[in-house]
Every structure is written in C-alpha cells, then in structure tokens.
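Participant: Sequence and predicted structure, then a few things I'm wondering about:
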Amino acid sequence: MVKRNDAIDTLKALAIISVIFVHGLSDVRLYKIFAPYYIWQAVPVFMVLMGYNAAQSFMRKNQTKLSRIFTPHYLMNKVRRIFLPFTCIWLLEVIIQYVHFENKDIKKLLTSYFEGGYGPGSYFIPIMIQATVIIPFLYIIMRKKPTRMMILLFFVSLFIDVMSYTLTIDGSLYRILIIRYLFALVLGIWYALKKSDIKVKGLIIPALVSFIYITAVYYYDWIGIVEKFWNSQHAPSYFYTLLIILVANNYLSIGRESPLEKLSLLIGRASFHIYLTQMFYFWCIHAYFSDLSGILYVFTFLTIPIVIGLLFYKLDIKWTKPNQTRKDKKSR
C-alpha cells in the first residue's frame, strides 16, 4: 500500500476550508483579507494536485501507454471515488427540488447531473470528470520532454482560453469546461515528472509574474485577453499556485500524534466529500443561519459542512471498502 503524503493531505484540508470561506464570506470581505493570494487559490490547488497525484501514480506503476492507463480498474476507481458520492448528493438535491421547491421539470432535473448538481462550486464536478480523462493524455505527451512540453502547453491552453473568449462561448457552458484549468493540470504533471529538479528559487520569477497578474486582475480590474468572470483563474496565475504547493510539500512538517494533526489529515482525505456537502449546505441550509453574525456565523458555516462531510466520507469508506475487497479477491 502506498504511503500517503501528509503534507499534501494537509494542503487539501486547507484548500477545502478555503472553498467554504469563499462561499461563506462576501466578496467585499474576501478582498479586504487579500483572499486572491490564498483563499481563492483553493480550486487551482486542487487542480494542480490532481495532475500531480495522477502522474505520480502512473510513474509508480510504470504506465507509459494509454492502453496501460485506461484499464477497467482505473475507470471503476474513478466511478467509485467521484460518481458514487456525487450521485448520492445529486439524488438528495433532486428530491428536494421536486418535493420542496416543486420543480417538476424532469428534463432539467436530469440535465443538472451533467452540470454538477446544485449549489455553489457545482461546476467542479464536471471539471473533475474531464480532468480524469485528459490527464493521461497530457502525461503521455509530457513524459519524455516535460519542460519543453510544459512551455508549449502553456501557450496551447492560453490559446484555447482566448479563443473561447473570442468566440463568446456561453458562460453557463464555459463554467463547466476545464479550459481555464488545463494548464493547472499541466503544471501538476510537470511537477511530478521533474520533482527532483524543481526548486523554490527556480519558481520565484514565474510565480512573481503570476502574483502580479493576480494583483492586476483582482485589484486593478485588468481584463486582458481572456474571460473575466473567473478573474485570475487562468493559465498565467498558476505558477504562483505551484509555488504554494512546492513550499508546502518541501517544508510543511506534519505529524500524526496530536488531535489537530489527525483532524487536518482526515479533512484532507475527505476533501471531496466535504466539497459535495458544502455545495448542498450553501444551496439549501445556509439561509436558515443567515441571521447569525461574527464568530458564531463563521463557526456555523465551517462546522456543519465539515462534520457532515466527514461522516459522509466515513460512510462511503465503510460501504465501498468491503465491496472493493470482495471484487479484488474474485479477480485473483
């Protein structure tokens, strides 16, 4: 069994907590606390880590061809880890839509599955699914000449983003397309392939350029040549994201002894389930606590999604692990 990277799990915990803050605090408040430099980096962090973790897995298994990656095991693993938890939340949302909100439009209810369901951040689900398909192709392309292909793919991803803006792709469609996060996946794969060669000092200049880009977009209303609704979440900003991950991976020392350390690791492992739970919470529960203020308000919108998300994760593990073990025994 592969040993988990505690620094990565802790970073994922911080990222999912940041996602909750994004949906719990107003934009005005987020700007005042300089959220673009850390809290609003949450989804880019997840995307870079998706590329990194997948590439690490391919390297460990010596998978050098698409036919060796796209196996039934790979596909079923993604179904178990992504589709099953999401489908549970989606079914609950559809029931509430139909019964409580009296939404009887069956076609729209079914279509919502492919749009990530309901609630803030629902776009992330279809983007994750696209990433699981695209990452193996990116890995094969980058495997032999990582840095050269990373540079080329930067311009390719930027070109695709610019073209989508020029062609005025509908915002509701662009929202669920991976276009703006494509280069984040590329950087994650590049980091995995060149991990021993990539140093913090080597990323300072590109990360500084990303920092300037983030600042210009958020605080000086710089529009540039790409879609503007998603602010700086485009290719030029992701070297800054990679620097955050590199620093955390190299210098974040995490133990497993204290309750806080154990909790942070658990939250990191359950980050996807917490993400799904916070979507549901902010969609139909949060309004009941909107009259709260101050610390109590923050405590409420943080605690409820995290606690329920952890329980959801534990139930999922309890239900799927025995089934997976039986399937593994049958395949031997």
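Facilitator: It's in. A quick note: this is a predicted structure, and the numbers were derived from the prediction, not measured.
Participant: Only C-alpha atoms from now on, for both contacts and neighbour counts.
Facilitator: OK.
Participant: Helices of the stretch 101-250 of the chain, start to end?
Facilitator: 106-111, 124-142, 146-166, 171-174, 182-193, 200-219, 238-251 (DSSP state H, counting those that start in this stretch).
Participant: Structure two is appended below for comparative analysis:
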Amino acid sequence: MGRDLRIDYLKAMAIISVILLHSFKTDYENSILGPYHILQAVPVFLLLTGLNLVNSFERKKITNLIYFYSLDQIAKRLKRLLIPFTIVWIFQLYVLVSSSGHVLKIKEVFLTFIQGGWGPGSYFIPLILQVVFGLPLLYLWAKRNPMNMLIGTFIINFAFELYAYYSYMPNEIYRFIFLRYIFIIGLGVYMAFKPNWNKWFEIGTFVSLVYITAVHYYGFKPAVQPNWSSQNVYAYFWPYALVIFGLSRLKNTASSIAAKVMKTIGEASYHIFLTQMVYFWAFQPFPTMRILYGYPPTKLAFINIFLCLIFGVAFYYIEKLLFGKIKIISLLKSKKTAS
C-alpha cells in the first residue's frame, strides 16, 4: 500500500486552518462558526499523525519495542523534527537579539529551545516530539486490543484534565503536556486498525458537538483549562468525525493541478507551521507589519495564507535540497574512504 494522498489533503486543510486561526479575532472566528472547523486544526493534525505513523508501522510490520527506541530510529525522528525547527529558532534568536539588543543568558537560550521558540503555536514543537516518541507504546497497545487502548487513552486524558483544573496547573505548563491530546491521538491509532465509522461513536460526536456549541455560544464554563476549553477530551469525537468524513469524500489521486498543490502543502505542512509561527511572531518586533491587521478579515486571511504557504513550501524544498546534497556528499566520501 502506497502513500495515502487523502491524509496529505487533510493535513493541507489543517495547516491552512491554523493560519486562519491566527489571522482572525475571536468574535469573527465565532461568527463564521470557526469552533467547528478551523479551531479543530491541531486535534485533526494530531489524529492524522497517529493514523499516518501507525499505517507506516503496519507497512513495515514492526512490533519490536526495542526497534522503536533504538539509537538509529531516535536519531531519524529527531532529525526530521529538530533540523527545520533549529533553523527557525536560530533565525528568531538572531532577529530578537539584533532588533532589541537584548543579551540572552545560556539558560534562557536553552529554555527557549526546549519550549519551541517564539510565536503562536510554539508549544507544538515539544508537544509533537512527545507524541512521536509515545506513539509506539499506543501502537503496541492497540495491536493487542484497539478498543481497550481507546478506552485507556480516554481515561488518562479525562483524569489529566481534572488534575490540571483542580491543581490550578498554569497554562505555561499545561500547553506543553501531550496527555491533554492523548485521546485524539488514540483515536488516530484506533482509526488505523478500524478505519470504518463506528456507529457507537455517533453518541460521542453528538456530545462533542453539543459541548463545543455550549462553550463557544452559550457561555458554558466546564472544569477544564479555560484557554483550551473546546480542545480537550470532551470535544475530540468531533475532529474524529471530520477526518472520517474527509477520508470518505476525498480521492486517493492527484490528477488535477489543485490536487497536486494540496498534496505539496500537506507534505510541507510541518515547515509551513514553523513558517507561520515566525510570520505571526514578526508582528511584534516589526510594528510596520501590524498595518495588515487594518485590512478586512478576508483580505488579511488571503495575504497571510499566501505568504505563509509560499515561504513554507520554499523552506521545505530548500531544506530537502540542501540535506539531499549533504547526504550525497557524505556517501561519496564514504565510498572514497572504502576504496
């Protein structure tokens, strides 16, 4: 089984939604029913991460836990995630120091790196690292019994939400902990084993839909972290339903120009995410960019999407080209040494 292009298309929609989410103010977002679509971008992306990685594990027929945590596999995962992030982080560090003259201490520099740098969504970098390294455990759990894994992740996620709320966990800590997303990741793992719609989940989807509506439109204040009141265990059946719907409607082909563009955006989604993080962060040190916020929301959204996609895709291909050349050079050197 080859690459599932439908996942690339959904990842493309998710990353465009992230850009829209950071373009609109809350009132406008609510007016376009954003809580039901663009606000679900990160849960959708994490579900797709679980689905995609488990599909990869299944294709390779990997069931050995030692393999998942071998030095070679750890290095591959770290390289894929940390090389593009480090490039972005160094750029941000340079801009911050050169524009403000602020001298950063070594401890401060180290903390900014492990916290994902600066900009909206920076928490996602340490979060996705936790997800990628934790997924093999969920995968092996699901290999034994997918439903038990799903119930287990729900209980863990539910218990974490209650603990975070009643212990007054600061948002600065809460946002980095992947346990707040473990159920939606579990749904992605479950989907890899059970791709068809589970009718029992209709109840969960209805509850999630009612919950999201109550939080955003009727002032409901549940016992959850207030900054993420509609992105938690109670709401996750809704993004699951969105993905199921998308997979059922999209075709696993890329014959048209539009499909090829969306495929490219999906492939470059991580680099686009890093790009939008820097782009929106740049509104702070460069006041001239704030002029864009004077534009109507739709015009602003178009500009933001266009610029973030162009620079993000360029970033993806440049990194791919550079490290492809480095790989070729290292292979040539190793051949010369061997001969």
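Facilitator: Good, I have the coordinates. The model shown is predicted, which means the values in this text are computed figures rather than measured ones.
Participant: Quick one, which of the helices of the stretch 101-250 of the first structure gets closest to residue 31 of the first structure.
Facilitator: helix 200-219 (8.2 Å; Cα to Cα).
Participant: Return the set of buried residues in that closest one.
Facilitator: Across helix 200-219 of the first structure, burial judged by 16 or more other Cα atoms under 10 Å covers 206-207, 209-211, 213-218.
Participant: Taking helix 238-251 as reference, get the angle to it.
Facilitator: Helix 200-219 of the first structure and helix 238-251 are oriented at 130 degrees to each other (axes from the mean of the first three to the mean of the last three Cα atoms, to 10 degrees).
Participant: need the buried residues of helix 200-219 of the first structure in JSON lines with distance to residue 104 of the first structure, can you?
Facilitator: Formatted as JSON lines, the buried residues of helix 200-219 of the first structure follow (distance: Cα to Cα, whole Å):
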{"residue": "206", "distance to residue 104 of the first structure": "51"}
{"residue": "207", "distance to residue 104 of the first structure": "49"}
{"residue": "209", "distance to residue 104 of the first structure": "50"}
{"residue": "210", "distance to residue 104 of the first structure": "46"}
{"residue": "211", "distance to residue 104 of the first structure": "47"}
{"residue": "213", "distance to residue 104 of the first structure": "45"}
{"residue": "214", "distance to residue 104 of the first structure": "42"}
{"residue": "215", "distance to residue 104 of the first structure": "45"}
{"residue": "216", "distance to residue 104 of the first structure": "45"}
{"residue": "217", "distance to residue 104 of the first structure": "41"}
{"residue": "218", "distance to residue 104 of the first structure": "40"}
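Participant: So what does residue 114 of the second structure match up with in the first structure?
Facilitator: Under the alignment (TM-score structural alignment), residue 114 of the second structure maps onto residue 114 of the first structure.
Participant: that older thread, with respect to burial, which of the helices of the stretch 101-250 of the first structure scores highest?
Facilitator: Mean neighbours per residue, mean count of other Cα atoms under 10 Å, is largest over the helices of the stretch 101-250 of the first structure for helix 182-193, with a mean of 27.
Participant: could you check the angle helix 124-142 makes with it?
Facilitator: 50 degrees.
Participant: Would you agree the match of residue 114 of the second structure is in contact with residue 126?
Facilitator: Yes - in this structure, residue 114 of the first structure is within contact of residue 126 by Cα atoms under 8 Å, at 6.7 Å.
Participant: and residue 334 of the second structure, what does it touch?
Facilitator: By Cα atoms under 8 Å, 6 or more residues apart in numbering, no residues touch residue 334 of the second structure.
Participant: Helix or strand: which one has it?
Facilitator: According to DSSP states H and E, residue 334 of the second structure maps onto helix 297-338.
Participant: Please state the offset of that helix from the chain centre?
Facilitator: 19 Å (Cα atoms, centre = their mean, to the nearest Å).
Participant: Also stretch 143-156 of the second structure?
Facilitator: Relative to the centre of its chain, stretch 143-156 of the second structure is centred 22 Å away, using Cα atoms, centre = their mean.
Participant: contacting residues around that stretch?
Facilitator: Taking Cα under 8 Å, 6+ apart as the rule, stretch 143-156 of the second structure contacts 138, 141-142, 179, 182-183, 186-187, 190, 193, 233.
Participant: could you dump these to JSON lines with distance to residue 51 of the second structure?
Facilitator: Listed next are the contacts of stretch 143-156 of the second structure as JSON lines, based on distance: Cα to Cα, whole Å:
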{"residue": "138", "distance to residue 51 of the second structure": "11"}
{"residue": "141", "distance to residue 51 of the second structure": "14"}
{"residue": "142", "distance to residue 51 of the second structure": "12"}
{"residue": "179", "distance to residue 51 of the second structure": "17"}
{"residue": "182", "distance to residue 51 of the second structure": "13"}
{"residue": "183", "distance to residue 51 of the second structure": "13"}
{"residue": "186", "distance to residue 51 of the second structure": "9"}
{"residue": "187", "distance to residue 51 of the second structure": "8"}
{"residue": "190", "distance to residue 51 of the second structure": "8"}
{"residue": "193", "distance to residue 51 of the second structure": "9"}
{"residue": "233", "distance to residue 51 of the second structure": "18"}
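Participant: And for residue 224 of the first structure, the neighbour number?
Facilitator: If you count neighbours by other Cα atoms under 10 Å, residue 224 of the first structure ends up with 11.
Participant: Just give me the match in the second structure for it.
Facilitator: Match for residue 224 of the first structure (TM-score structural alignment): residue 222.
Participant: Next: residue 273 of the first structure.
Facilitator: Match for residue 273 of the first structure (TM-score structural alignment): residue 271.
Participant: and the direction of whatever helix or strand its match lives in versus that of helix 297-338, what angle?
Facilitator: For residue 271 of the second structure, the host element (DSSP H and E) is helix 269-281. If you take the same axes, to 10 degrees, helix 269-281 of the second structure sits at 130 degrees to helix 297-338.
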